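Need a 3D model of the following:
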Amino acid sequence: MIQLWYWFKRRTPQHFQPVILVTGCSSGVGLAIADVLYTQFQYRVIVTARQGSLHILREKFKESDRFLIRPLDVTSNVEREILVKEIEARWGCINILVNNAGISYRAVLEHMTESDEFHQMSTNYLGPVALIRLVMPKMREAGRGKIINVSSVSGMLAMPTMSSYSASKYALEGMSEALWYEARPLGINVSLIQPGFIRSNSFKNVYYTQKSKPDEKGEFTGLYSDYYKNMAPFVEKLMSMSLTNPKAMSDLVLKVIQTENPPLWIPATIDAAVFYYLRRLVPRRLLLPLLFFALPKSHLWNAKYTKRRFR
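This next block holds a predicted model:
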C-alpha cells in the first residue's frame, strides 16, 4: 500500500547494465533484495555478507557473469577497499550502492560499553559512510549514480533499550541529508529507505551486552529488568502484526533503483509513515509523553525509583 505513493515514479530506458552493490545480504531484507535482483537481468549485481554467513548466499544463488557473491564486513577497511577495487577493475564503476548491512543492540545506555558503542556505530554508520566515499569518485566520473541507505523508524524517533541503535540511524539520516545537497549537482541521487516494523525473525538477531543479556534461565534481572521484560515482547508483537515483509521491502528498493529521481525520505511501512508525520506535526513536548504512555506498563517501570529525591 505504501508503494502507491510512487506518483513521482519516472522511468527512462537504460542502454547499459548498471552495477549494483548490496551489503548485508545474509538474512531478512538484504536476502530479499538479493533474491529480487537475481532475476533482474538488466543489472550487474554484487551481493555481500560477512565471511561466516557467505554460505547462505552460495547455497541459494548461482554466480554468473552478471551476479557475484563476495565477502564483506562493512567495518573492515581492507575488505571494503579490496571489494570496490575488484568491482571497478571488472566493470568500471559501481552505479548503485545499497547500504543495507546493520546490527542492533538491545541495551539501555548505561549497559553499553565504549566497545559496544563502536561496534554499533561502525556497522550502521562508519562502514556505510566509508563505502560511500569509495564509490563516489567513479560515480562522479560517470555523471550519475544512486546511494540508497536503509535506515529505520528508529532514525526518526528513538526507543528505550535501543539508544545506540537509534543514535546510529540518526547519524545515518543526518549524513544522508547533507550528502543529498552535496551529491545532487554531481548527478548522484541519495535516498533513505525508512522501514518500521517488518514481519520477520530479525528481532532474534539482536545483540546483548554483558550487562543487558538475560541470565542462564533467560530472565532479565536488575535495575532495568522492567524495560527489557516489556520492550522485547512488545517489539516482537509489533513485528508479527506488521503488514510488511522483507519481500515487500525488496520490491520497494527495486522501485527506488528504477526511479529516475527518487526522493530523499521514503517511509517504507505504514507505521513509518505515521511516525514520519507525527514527528513533523506534533510538538515534541506532547509527542514524547504520549509515546511513553503507549509503551507496555511504562508507568510501572522502576516505580520504586520514580521521582525519588535526596537532599
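
CA only for contacts and neighbour counts going forward, please
OK.

got the residue ranges for the strands in the stretch 101-250 of the chain?
Assigned by DSSP state E, counting those that start in this stretch, the strands in the stretch 101-250 of the chain fall at 145-150, 188-194.

Could I get those in CSV, plus columns for distance to residue 116?
As requested, the strands of the stretch 101-250 of the chain are exported to CSV (distance: least, Cα to Cα, whole Å):
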stretch, distance to residue 116
strand 145-150, 21
strand 188-194, 24
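
Which of those strands sits closest to residue 35?
Proximity to residue 35 (Cα to Cα) singles out strand 145-150 among the strands of the stretch 101-250 of the chain, at 16.8 Å.

which other helices and strands contact that closest one?
strand 96-99, strand 188-194 (3 or more Cα pairs under 8 Å, 6 or more residues apart in numbering; DSSP states H and E).

next up, for comparison:
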Amino acid sequence: MSFNNKVVWITGASSGIGKALAIELSHQNATLILSSRKKADLELVKNECKNSSQIKIITLDLEDYTNLQPKVDEAIACFGKVDVLVNNGGISQRSLVKDTQISVDKRIMDINYLGTVALSKAILPHFINSKSGQFVVTTSIVGKIGTPLRSSYAASKHALHGFFDSLRAENHKNNIAVTLVCPGFVNTNVSLNALTGDGSSQGKMDVATENGIQPDRFAKLMAKAIKNKKEEVYISGVKEKLAVFVKRFYPKLLSIMIRKLSVT
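You can find the predicted model right below:
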C-alpha cells in the first residue's frame, strides 16, 4: 500500500506518537485529518507537516464518546472519504490498585477503550460501504502484559485487543484491515500526563520513558506497519519484546520477573 491519495485520520495528533506519525505520513504524501482536544497544538503540528494546506483539523474529546458520530460525518466530508483511522488518542496511569479511585479507572476506560470503540463503530459503515478501510490502534506492550502502577491502563489496552481482534474477524470479508501497534517505551509526554490515584497528572517523566525510542523513529516503523497492513506489531526495545515472548511461552517465569519491578 502507498499513502498517495490515502486519507488518514489520526486521533491524539497534537503531541507524541500522533504528532510524529502525522509529520512522517505527510512526507509520504498522505492526506491527513488531525484530531485531539487541543486545536492550537494541532495547528502547530499541521504547520510542521508537508503540504499543510491539504491537512484538516477536527477537534474531538474521546471521553465524550456518545457524541462522536458528527465528528465522523465531518471527517468524511473533508475529502469525501477516510481510508485509514489511526486510533492513537489516550491517557496513561501511574498508581497502585489500592490507591486508585474508581473514578480514575472509569475515566481511563472511557477515553482509551469506549472512546476508541465508539469512534471506530461510527466510521465502520463507511468502511463497509467502501469495501475498504483500515483501523490502526495504538495499544501498548502492557496490552499484552500487566505491570505495576498501570492496572487500569493495562486493562484498557487489553480490552482494545479483544475488541479489534473480533472486529477484524467479522469484517475480513469487507476488505477491512486491523493493525494493532504495541509501543514499548517511547520518549513522549505520556508519563507527564499519566493519571495518579486521585486523578491528578503525575507531572514528571519516567526514566524508562525518557530513555525510550524517539518519536520520529517510532513513527517511521509505525508507518511501515500500517503500509504493510500488519495485524500486530511490537515497536519497542529488546526487553519489552522479550517480555511478550516469555509471557506467551513461560508465563510463570514472567510473573516472577514482573513482581520484581519497582512499585514506588
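
Please state their TM-score.
Taking TM-score structural alignment, normalised by the length of the second structure as the basis, the two superposed chains have a TM-score of 0.88; 260 aligned residues with a Cα RMSD of 2.5 Å.

quick one on the thing from earlier: for residue 181 of the first structure, find the nearest of the strands of the stretch 101-250 of the first structure.
strand 188-194 (8.9 Å).

how much distance is there from the closest one to the middle of the chain?
Here strand 188-194 of the first structure is found 12 Å from its chain centre; the criterion is Cα atoms, centre = their mean, to the nearest Å.

quick check: it aligns to which part of the second structure?
Mapped onto the second structure using TM-score structural alignment, strand 188-194 of the first structure covers residues 176-182.

And the alignment partner in the second structure of residue 17 of the first structure, how far from residue 80 of the second structure?
Using TM-score structural alignment, the equivalent of residue 17 of the first structure in the second structure is residue 5. According to Cα to Cα, to the nearest Å, residue 5 of the second structure stands 12 Å off from residue 80 of the second structure.

ok, and for the match of strand 188-194 of the first structure, which residues are buried?
By neighbour count with 16 or more other Cα atoms under 10 Å, stretch 176-182 of the second structure contains the buried residues 176-182.

Over to stretch 130-145 of the first structure?
130-132, 134-136, 138-140, 142, 144-145.

for stretch 149-165 of the first structure, same thing?
Buried residues in stretch 149-165 of the first structure, counted by 16+ other Cα under 10 Å: 149-165.

quick one, which of the strands of the stretch 101-250 of the first structure is nearest to residue 125 of the first structure?
That would be strand 145-150 among the strands of the stretch 101-250 of the first structure, by Cα to Cα, at 10.0 Å.

Onto which residues of the second structure does that closest one map?
Using TM-score structural alignment, strand 145-150 of the first structure corresponds to residues 133-138 of the second structure.

mean shift between the matching stretch and the first structure?
For stretch 133-138 of the second structure, the mean deviation from the first structure after alignment is 0.5 Å (mean Cα distance after the TM-score superposition for the first structure).

just how off-centre is that stretch within its chain?
9 Å.

gap between residue 162 of the second structure and residue 113 of the second structure?
Taken as Cα to Cα, the span from residue 162 of the second structure to residue 113 of the second structure is 11 Å.

who's more crowded, these two?
Using other Cα atoms under 10 Å as the criterion, residue 162 of the second structure and residue 113 rank with residue 113 on top: 26 against 11.

which ones are touching that one?
Residues near residue 113 of the second structure by Cα atoms under 8 Å, 6 or more residues apart in numbering: 156-157, 159-160.
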